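[1] okay, predicted coordinates and the sequence, questions at the end:
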Amino acid sequence: MPATFHPMSPSAANPNAHPGLARGVASGVAAGALWGLVFLAPQLLPDFGPLQQSVARYLAYGLLALALLAPRWRRATAPLGAPEWRALVVLSLLGNLLYFVLLASAIHAAGGAATALIVGLVPVVVTVAGARRRHAAGPRLRVLAGPCVLSVLGMVLVAIDAVRAGRGLGGDAASSVGGLVCAVGALVSWSAYSVGNARWLERRPDISSRDWSLLTGVATGGLALLLLPLTLWSATTHGSSAWLRLLAISGALALFASVIGNAFWNAASRRLPLSLAGQMIVFETLFALLYGFLWEWRLPGLLELAAIACLLAGVLWCAALHAPGDRPAHAG
């Protein structure tokens, strides 16, 4: 996503000054807690395909966003031009529709193990992208190598444990090449969305994080509406209870994961440098694990506990490297 770094942003003026760091981290944790719910959807809706789940969820997201924006539609859309609307459409496709279809397909075909391993590398990709940006705020890439290695180690431990235990909807994760391709696609899609979204928030500080999130929802709902005939044509016969379950879960995900979760994420993206915001995505995986433990009604195993410790340590280490008063950005 082409975007220009805002030259007058606080991070650009002083790389070591990150006002609102604690609030930004808290917003990132809250977004991860809500996004973690998404990983339960394929298990709760086994009768519906990934495209059907995605269209239902994002139609609900679009309707909710439109209802919230309706009273002040003209004021919210007044600052937008053609470039902003194009960006909203592209970001909606990358971070919502395409990502969720690929994620659900990966879980069904390859199981949760490979999906967690590959998609869970999003924090590393985004952190590296943020650290490599010209004029990027915060520490250089060499300084961030330690937290990134811990994050990768945590994801590897999650995958090893899941493969060993044979968890996931798709059986043997290693044998499902199509599912692995979908997981890689989800990794690329969400990484591109995260970087592009952060740059547009940086480029347009006059548009509030909440309005940008809701406008993304409107764009996503429009895309989902275009796909609705395709999902209805391919729909198999379901009972009324299955359709009600789809509507209820889609509505809940639209409200909590999309409307509220995206608002928290935009707040975090605006307050944190991209290299630190990328690490916040780790909390999506952590909460997805927690919800999975509750769903399966079990305690985490030793490998899972080690993975959680690595992920948390990586995020805390990265946050400490970005704290005001740390070593200069060019050190290391």
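    Nice, I can see it.
[2] every contact and neighbour count from this point should use C-alpha atoms.
    Will do.
[3] Ala288 against Ala41, yeah?
    No. Ala288 sits out of contact with Ala41 when judged by C-alpha atoms under 8 Å, with a separation of 11.0 Å.
[4] ok, those two, which is more surrounded?
    For Ala288 and Ala41, the more surrounded residue by other C-alpha atoms under 10 Å is Ala288, and the numbers stand at 22 against 17.
[5] any idea which helix or strand carries the more buried one?
    Here Ala288, judged by DSSP states H and E, is contained in helix 282-296.
[6] for whichever helix or strand comes after that helix, name the packing helices and strands.
    As assigned by DSSP H and E, the chain's next helix or strand after helix 282-296 is helix 302-322. Helices and strands touching helix 302-322, by 3 or more C-alpha pairs under 8 Å, 6 or more residues apart in numbering; DSSP states H and E, are helix 145-165, helix 274-280, helix 282-296.
[7] which one of the ones you listed is the most hemmed in?
    Comparing the helices and strands packed on helix 302-322 by mean neighbour count (mean count of other C-alpha atoms under 10 Å), helix 274-280 ranks first with a mean of 30.
[8] can you give me the helices for the stretch 151-300 of the chain?
    In the stretch 151-300 of the chain, the segments counted as helices under DSSP state H, counting those that start in this stretch are 177-203, 209-233, 240-253, 261-271, 274-280, 282-296.
[9] for comparison:
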Amino acid sequence: MTQSRRFWGVASGMAAGALWGLVFLAPKVAPEASPMMLTAGRYLAYGLIAALLIAPRWRRVTAALDFKAWRALAWLSLAGNIVYFVFLVVSVHFAGVGASALIVGMVPVVVALWGLKDKDSPPLSRVAPPIAVAALAVGLIGWESLSQSGGTSHDGGQTLIGLACALAALLSWSAFAVGNSRWMGRLPDVSPHDWSLLTGVVTGGFALLLAVPAVLTMGVWSGEAWVRFLGVSVGVAVFASIIGNAFWNQASRLLPLTMLGQMIVSETLFAFLYGFLWEGRGPTVIEIVAMILMVISVVWCVRAHRPAAIAAVESEH
């Protein structure tokens, strides 16, 4: 039974990563859309679908929420969805899918570093090595991206903007991951699925406000461009936000936290795969080395946070 739970948990985590990785292709499929338009389109669709799904249970679910919980939903929706996706789209435009996916894929490392002051966290000496490996991976992919920019100051400047936006997306998503986990712990009467749908509804409200300046600043689009945009918006909302989150919630129920953190690596690897397929090329040597370092860093960092590992360190002191 334990092996069966682990198998289906890993399968669910991999499925979530495969669906989340599609997000990195959105700016490539609909290049006419600005970051604001893509964000507004995706989260308007997500908000509408989430509202329809939670409508039958709305009164019962919201009865458990107070003002602080609604305020938390607001900033979590901004950090984990609106702000994160805007930075991600800009990063993909300027730095490419590979660089963006690798940097954002460092979320488990940043979250682990963020939680060093929490109870039962390992000492800095234990997580410093994997963090150094992560920094090396980011440095390699950044150097690779700047090298591919052609050496001109204009292209190099755009690449630097893209890399900076990827780092901003990483910090935004990490803040969401930490805050979301803590708030779910404070609300045991709200299921993870309902909390995700509530986040979607609030995000849809913000997307509605974002849609106004996005539409006012857009240019003239052809019918084909509108079809691509609507397809990307609905597709990413359904597959990444609704189905992907459902798979992740299932993995969260079946796997221990130490294994669950490692599943986030699958999102980055699938994003790399989709990017290579879209660009019609294979990975460079530096990209392969950076991916390997990233996987090593995440797995190493997660293992450093295992209760047994922490207990061993404490017994040594």
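    That came through fine. Bear in mind that the values here come from a model prediction, so they are computed numbers and not experimental data.
[10] as a markdown table, the helices and strands packed on helix 302-322 of the first structure with distance to Val122 of the first structure would be great.
    Putting those into a markdown table (distance: least, C-alpha to C-alpha, whole Å) gives the following:
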| stretch | distance to Val122 of the first structure |
| --- | --- |
| helix 145-165 | 10 |
| helix 274-280 | 7 |
| helix 282-296 | 8 |
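[11] closest to Trp212 of the first structure out of these?
    helix 274-280 (17.3 Å; C-alpha to C-alpha).
[12] ok, residues contacting that closest one?
    25, 28-29, 32, 122-131, 137-138, 194-195, 198, 268-269, 314-315, 318-319, 322 (C-alpha atoms under 8 Å, 6 or more residues apart in numbering).
[13] what about 6 Å?
    Outside helix 274-280 of the first structure, the residues that touch it by C-alpha atoms under 6 Å, 6 or more residues apart in numbering are 28, 123, 126-127, 130-131, 269, 315.
[14] do the same with stretch 124-138 of the second structure
    Outside stretch 124-138 of the second structure, the residues that touch it by C-alpha under 6 Å, 6+ apart are 290, 293-294, 297, 300-301.
[15] likewise for stretch 286-305 of the first structure?
    Contact with stretch 286-305 of the first structure is made by 33, 36, 158, as judged by C-alpha under 6 Å, 6+ apart.
[16] ok, so of those residues, who is nearest Gly222 of the first structure?
    Proximity of these to Gly222 of the first structure (C-alpha to C-alpha) peaks at Gly36, which lies at 24.5 Å.
[17] hmm, the closest one is touching Ile281, no?
    No. When contacts are counted by C-alpha atoms under 6 Å, Gly36 of the first structure is not listed as touching Ile281 (10.0 Å).
[18] grab the nearest non-local neighbour of Leu73 of the second structure.
    Leaving out its chain neighbours, the residue that sits closest to Leu73 of the second structure by C-alpha to C-alpha, 6 or more residues apart in numbering is Thr199, at 5.9 Å.
[19] and if you look at Ala101 of the second structure?
    Sequence neighbours aside, Thr268 is the residue nearest to Ala101 of the second structure in space, at 5.3 Å (criterion: C-alpha to C-alpha, 6+ apart).
[20] please apply the same query to His135 of the first structure.
    Ala12 (6.8 Å).
[21] can you tell me how far the residue nearest to Ala101 of the second structure sits from Met106 of the second structure?
    9 Å (C-alpha to C-alpha, to the nearest Å).
[22] elements contacting whichever strand or helix holds Phe94 of the second structure?
    If you go by DSSP H and E, Phe94 of the second structure is part of helix 84-95. In this structure, helix 84-95 of the second structure packs against helix 153-186, with contacts taken as 3 or more C-alpha pairs under 6 Å, 6 or more residues apart in numbering; DSSP states H and E.
[23] try it again at 7 Å.
    helix 26-29, helix 35-54, helix 153-186 (3 or more C-alpha pairs under 7 Å, 6 or more residues apart in numbering; DSSP states H and E).
[24] give me the more crowded residue out of Gly36 and Ile281 of the first structure.
    More crowded of Gly36 of the first structure and Ile281, by other C-alpha under 10 Å: Ile281, with 27 against 23.
[25] ok, that one touching Gly32?
    Yes. Assessed by C-alpha atoms under 7 Å, Ile281 of the first structure is found in contact with Gly32 at 6.3 Å.
[26] for the residue nearest to His135 of the first structure, pull up the helix or strand it's in.
    Element membership for Ala12 of the first structure, per DSSP H and E: helix 10-13.
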